[in-house]
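Enquirer: sequence plus the predicted model coming up.
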Amino acid sequence: MIKQYLFLFLMLFCCSVMFAQAGPGSNPIDDALRECRADKENQNPEGSIQCEYAARIAWEKEVEKHYKKLLEILTADEKKGLRISQKDWLNYRDNEMLFASTFYKNMKSDSWLVIQAVRLTSIQRTRALELQEYYDMKMLDQD
């Protein structure tokens, strides 16, 4: 019973943190994640983790898309900086994923694996939005 309450609390906490900014201008990936998690079949640890995984893969594609778009419009010096930054970020992401995997799997409740999935999605989401913002700013500055 305690595990069920812990899971419910963690789910509510994660949803409130992840979607605090959701609204009319929300991202389609966030919307799809919200819909996936709202499905009754996914309101358990396994379903929640699957929803997060799908969102993380979608955000990963966004990272790749915006990285490539940025490389098309940056100066040579900016490209060099972005490549270094992206390489360092990928290293951070991979190391964080390894650490999180060990950390959360050593927790006593399987519900923590949902938090791990949310954390990993958040890492990808943050980078995708950062790269998109860089691209948008560069495009605005060209006008």
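Expert: Looks like it came in fine.
Enquirer: okay, CA-based contacts and neighbour counts for the rest of this
Expert: Noted.
Enquirer: packing partners of the helix or strand hosting K69?
Expert: Following DSSP states H and E, one finds K69 within helix 45-73. Contacts defined by 3 or more Cα pairs under 8 Å, 6 or more residues apart in numbering; DSSP states H and E place helix 45-73 against helix 28-38, helix 112-141.
Enquirer: what is the next helix or strand after it packed up against?
Expert: Reading on from helix 45-73 to the C-terminus, the next helix or strand found by DSSP H and E is helix 76-105. In terms of contacts (3+ Cα pairs under 8 Å, 6+ apart), helix 76-105 is packed against helix 112-141.
Enquirer: put this beside the first:
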Amino acid sequence: MLKSKNPLRAFAESVLRCALLVALSGAPLAAHAEAARADPIDTAMQNCSARADRSSTPGQVQCIEAARDAWQAAIDSAMRSIEGTAPDAARRGWQDSQNHWLAWRKEEAPLLRAVFATTRGSTYSITQANMQLQSVRDRALALRHVASRFAPPPAAAPAAPTSAASGASAATSGMMSGAVAAMASGARVGSDAPAVSSPVASRAQSDDARAHDERMRPCNVDAACEHAQFDLRRYERALRDKLPARARPALLRAQRAWKAYFDATAPLGTEAERVDLIGERVATIKRLSETVGND
């Protein structure tokens, strides 16, 4: 009778691990939720986690680590794009932001180890791997958006060749098609032609550009920013109070490095993106404060 329960228990633990992985991997911040749902990296990680030979805790962690490596490659690709297309001031700003992000990640690792050293149970290794993944994923999605803002517009498709028999009619048609395409992209056709924008894509782009051109208010006069900072301080206190005394310096160093990264990055974006940055940190610190000492 005892032997018959072991396979059921192993199966239940496997299901629990898979459910935990899916729940954590499917809980990105609201600012990036739409972009993340269909991303091939997320899909590959979920497919990996569903494989029979990855059903163990080490196997699940391997899937998460592979996804983290893929998101890191996405960060590197986005940074190369920014360095190649952004104006000099923006390029220097994002390079400085990336250097501070790397420094913060280095200080974050000891904090995660200190927190998870207080837990019991193999499934917490999955939680730890997911938390390491999430910050890399958030950064990759943010840098992809930045790279898309600075990327040059796609080249126009070459015109299809026409036969001699079509003559002037084809040439006129080609001129009309070119004019329509130019108008749709917001270009001017001739000296008096009005610019016509695409009703969806161009409006979204112009709204995004306008938001980045607006002067950023101080956080203490931006209600969303001030509230996010309040939450961050609240959960930081909760985490500090729960951590063993010997682990509190790791929290101090990690928060100091994150603040330097935040100060380098927030001025490069919009007020909404500034709140997103704080919100990402709130989510991490809150989860850590709820994890300390769990078994």
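Expert: Structure received. Everything quoted here is computed from the prediction, not taken from an experiment.
Enquirer: ok, which of the helices and strands packed on helix 45-73 of the first structure comes nearest E72 of the first structure?
Expert: When those are compared by Cα to Cα, helix 112-141 sits nearest E72 of the first structure, at 9.9 Å.
Enquirer: what's the mean deviation for that closest one versus the second structure?
Expert: On superposition with the second structure, the mean distance recorded for helix 112-141 of the first structure (mean Cα distance after the TM-score superposition for the first structure) is 1.4 Å.
Enquirer: can you name every helix or strand that that helix contacts?
Expert: Using 3+ Cα pairs under 8 Å, 6+ apart, helix 112-141 of the first structure sits against helix 2-18, helix 45-73, helix 76-105.
Enquirer: again, only this time at 6 Å
Expert: In terms of contacts (3 or more Cα pairs under 6 Å, 6 or more residues apart in numbering; DSSP states H and E), helix 112-141 of the first structure is packed against helix 45-73.
Enquirer: superpose on the second structure and give me the mean offset of the helix it packs on.
Expert: Helix 45-73 of the first structure sits 0.7 Å off on average (mean Cα distance after the TM-score superposition for the first structure).
Enquirer: quick one: that helix aligns where in the second structure?
Expert: Matched against the second structure by TM-score structural alignment, helix 45-73 of the first structure falls on residues 57-85.
Enquirer: buried set for that stretch?
Expert: Buried residues in stretch 57-85 of the second structure, counted by 16 or more other Cα atoms under 10 Å: 57, 59-68, 70-72, 74-75, 77-79, 81-83, 85.
Enquirer: circling back to that earlier point, highest average neighbour count across the helices and strands packed on helix 45-73 of the first structure?
Expert: Compared across those, helix 112-141 shows the largest average neighbour count, a mean of 18 (mean count of other Cα atoms under 10 Å).
Enquirer: that helix vs helix 45-73, what angle?
Expert: Between helix 112-141 of the first structure and helix 45-73, the angle comes out at 20 degrees (axes from the mean of the first three to the mean of the last three Cα atoms, to 10 degrees).
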